[in-house]
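> Can you look at this prediction? I've put the sequence above it.
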Amino acid sequence: MTAKAKTSSSIIETIKTVVYALLIAGVFRTLFFQPFWIPSGSMKETLLIGDFLFVNKMAYGYSYASCPSIRFPAIGVNIDAKKICGFLDGDNTRLIGSEPERGDVAVFRHPVNGSDFIKRLVGLPGDKIQMKNGVLFINGEPVKLQDAGEFEEVMERQGPQGSMPRCENAPVGQGAICKKSRQIETLPGGTEHVVLNITNQGVDHTRVYHVPEGHYFFMGDNRDNSSDSRLPQTAGGVGFVPYENLIGRADRIMFSSAGRSMLYFWTWRGDRFFKGIQ
């Protein structure tokens, strides 16, 4: 075999290896686990900006939303999951489906723009959900709340987007301590988790939401800094989330970095590695 033929054969084998690797990774990501970086503070303190986790796609079964969207804006690639798995869309059902449970922290596709969101499931099909003076009511009953001190963080830019935290003790200068009221919320069924409060605002006082069949109601744990089911899709919220839009359940944080890049090892949060999500 000539040197030219050997070089050509080597290139072909390399291409095959890359293609096979991409196919295996695609199947793994579609069927089992999807990586997810936390980009915003809407789920503090349960999830912090810079937490990295794998979403368990086997928890709820599969729908068109289980297929990953392929987006590389820099080179003009934008392939939505519906273009890949659109044959599964439209009937609000799932393959090998199982129902999510109240209190689950789940990733889902926004019903309109297709972006991936992560929030806590608080309302099941048929539930009546309302916020009164910052307290969550489910089917006419307030959830149990227990004061749990304050959540503190440094007033500084967070994550790759460089967002600044909102503070209950505002105004807060750069480098000072930003505080939020902290409570333990207990949902029907016994799930306990931390919720944070910053101020009194419109989403603390809502109408009664009647969750339709086949849909779910999600909220962020950082209650005053979350765009969720309390706001309609036309106002920047997510509204009711269809069953088929669920992607999977978040069970465990694998890695966490407080810096602008995961390469800044001095910003790694070692105490959050492999931490279970409650």
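Right, received. Where do you want to start?

> rest of the way, CA atoms for contacts and neighbours
Noted.

> helix, strand or coil for the residue nearest the centre of the chain?
Nearest to the geometric centre of the chain sits residue 118, at 1.6 Å (CA atoms, centre = their mean). Assigned with DSSP: H, G, I helix; E, B strand; the rest coil, residue 118 falls in the strand class.

> So for stretch 39-55, what gets flagged as buried?
By 16 or more other CA atoms under 10 Å, the buried positions in stretch 39-55 come out as 39-55.

> hang on, I meant stretch 12-31
Buried-residue list, stretch 12-31, by 16+ other CA under 10 Å: 29-30.

> what's the spacing between stretch 56-71 and its chain's center?
Taking CA atoms, centre = their mean, to the nearest Å, one finds stretch 56-71 lying 13 Å from the centre of the chain it belongs to.

> can you tell me the distance between the two ends of it?
The straight-line separation of the ends of stretch 56-71 (CA to CA, to the nearest Å) is 21 Å.

> same deal with stretch 102-119?
For stretch 102-119, the end-to-end distance is 12 Å (CA to CA).

> contact partners of it?
42-43, 55, 65, 80, 120-124, 187-189, 191, 218-221, 228, 233, 238, 241-242, 245-251, 277-278 (CA atoms under 8 Å, 6 or more residues apart in numbering).

> putting a second one here so we can go through both:
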Amino acid sequence: MNFPLVLLTLLVFTGGVWLLDYLVLRHKRVSGDIEPWWVEYPKSFFPIILIVFCLRSFLVEPFKIPSGSMIPTLLVGDFILVNKYTYGIRLPVANLKIIEMNEPKRGEVMVFRFPEDPSIDYIKRIVGVPGDTVAYRNKQLSINNVPIRLEPNGDYKYIEDGLVYVYTQRFKEYMDESAYDILINEDMPNIQLIAVRDFPNRENCTFDQTGFSCTVPPGNYFTLGDNRDGSSDSRYWGFVPEENIVGKAFLIWWNFSDLSRIGTVIK
């Protein structure tokens, strides 16, 4: 369901009834007449819908994490808040940027419309901005031929598909001004070559058994999941166009399974 479109439709309908009543209907009612229900209810809901629409469209929008691709930073079931104006003010539904703000930076966690199906929202970490050459070979990430610093940070255990425990290695990765944990499973292949699709600007990339190297084209970004061997990301389906950006994830506001995660700042 396209919730922003549904919200916009409700806003137009209730606002239209409110405006019709203000300009026409109220002048035709005689003193003591009761407002018909089809006028009363839309008018009552209009201010609430207007506030929710403005908050979700221009300030913050809530999302729920559905998969484990961003473990350990984000867990399945985390409810997060996304800053809608950090990367520029955009028109609702159309997602067309009308006011320039900040450019996305390496290391930030970004929500965006999935390039293969814009009706789906994805969340990944930005590792490459326009002009960067991103390489990931033998589990080592490099940007513009400079290896990104990794430090072992213990083992990590999590449940996959609600059935089995997965044991893997956790590392601290340092990128520009950001530091965050990632997971690397040394028993997994460097890249699943069979899963690499034919995406726009694929000629900017080279793939082999050791990994890949991609040069990010203008107006695009390269993303990876923090669960490096359990994520479908830019190495498989390509670059994220600027017009697909939704916003920057910044806070976990709820998790039914782990209340201690409430209020966690997303790094």
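Great, that's in hand. The structure presented is a predicted model; accordingly, all values stated were derived computationally and were not measured.

> Could I get the TM-score for this pair?
Here the superposed chains carry a TM-score of 0.75, computed using TM-score structural alignment, normalised by the length of the second structure; 219 aligned residues with a CA RMSD of 2.3 Å.

> rewinding a little: counterpart of the residue nearest to the centre of the first structure in the second structure?
In the second structure, residue 118 of the first structure lines up with residue 123, judged by TM-score structural alignment.

> Check residue 275 of the first structure too.
Per TM-score structural alignment, residue 275 of the first structure is aligned with residue 264.

> so that match makes contact with residue 252?
Yes. With contact defined as CA atoms under 8 Å, residue 264 of the second structure counts as touching residue 252 (5.2 Å).

> neighbour count winner among these two?
With neighbours defined as other CA atoms under 10 Å, residue 264 of the second structure and residue 252 compare such that residue 252 has more, 22 against 15.

> So which residues of the stretch 1-150 of the second structure form strands?
For the stretch 1-150 of the second structure, the strands defined by DSSP state E, counting those that start in this stretch occupy 60-64, 79-83, 89-90, 97-99, 109-113, 121-128, 133-137, 140-143, 146-147, 149-160.

> for the ones you listed, which one sits closest to residue 19 of the second structure?
Closest approach to residue 19 of the second structure among the strands of the stretch 1-150 of the second structure (CA to CA): strand 89-90, 25.7 Å.

> Quick one: average offset of the closest one versus the first structure, please.
Compared with the first structure after the fit, strand 89-90 of the second structure shows a mean deviation of 2.9 Å (mean CA distance after the TM-score superposition for the first structure).

> equivalent range in the first structure for that strand?
The aligned range for strand 89-90 of the second structure is 62-63, by TM-score structural alignment.

> what comes into contact with that stretch?
The contact list for stretch 62-63 of the first structure, computed with CA under 8 Å, 6+ apart, reads 31, 85, 88-89, 93-97, 244-245, 247.

> Most neighbours out of these, which is it?
Compared across the contacts of stretch 62-63 of the first structure, residue 247 has the highest neighbour count, 31 neighbours, by other CA under 10 Å.

> I'd say that one and residue 57 touch.
Yes. Applying CA under 8 Å, one finds residue 247 of the first structure in contact with residue 57, separated by 6.0 Å.

> what ranges do the helices span in the second structure?
3-20, 26-28, 37-54, 234-237 (DSSP state H).

> so which of the ones you listed comes closest to residue 139 of the second structure?
helix 234-237 (12.9 Å).

> between the helices of the second structure, which gets nearest to residue 149 of the second structure?
Across these, closest to residue 149 of the second structure is helix 234-237 (CA to CA), at 20.1 Å.

> which of the residues in that closest one are buried?
For helix 234-237 of the second structure, by 16+ other CA under 10 Å, it's 234-237.

> Stretch 138-158 of the first structure too?
Going by 16+ other CA under 10 Å, stretch 138-158 of the first structure has these buried residues: 138, 142, 144-145, 151, 154-158.

> What is the nearest of these to residue 164 of the first structure?
Once CA to CA is applied, the member of those that ends up nearest residue 164 of the first structure is residue 157, at 4.9 Å.

> shouldn't that closest one be in contact with residue 164?
Yes. Residue 157 of the first structure is within contact range of residue 164, at 4.9 Å (criterion: CA under 8 Å).
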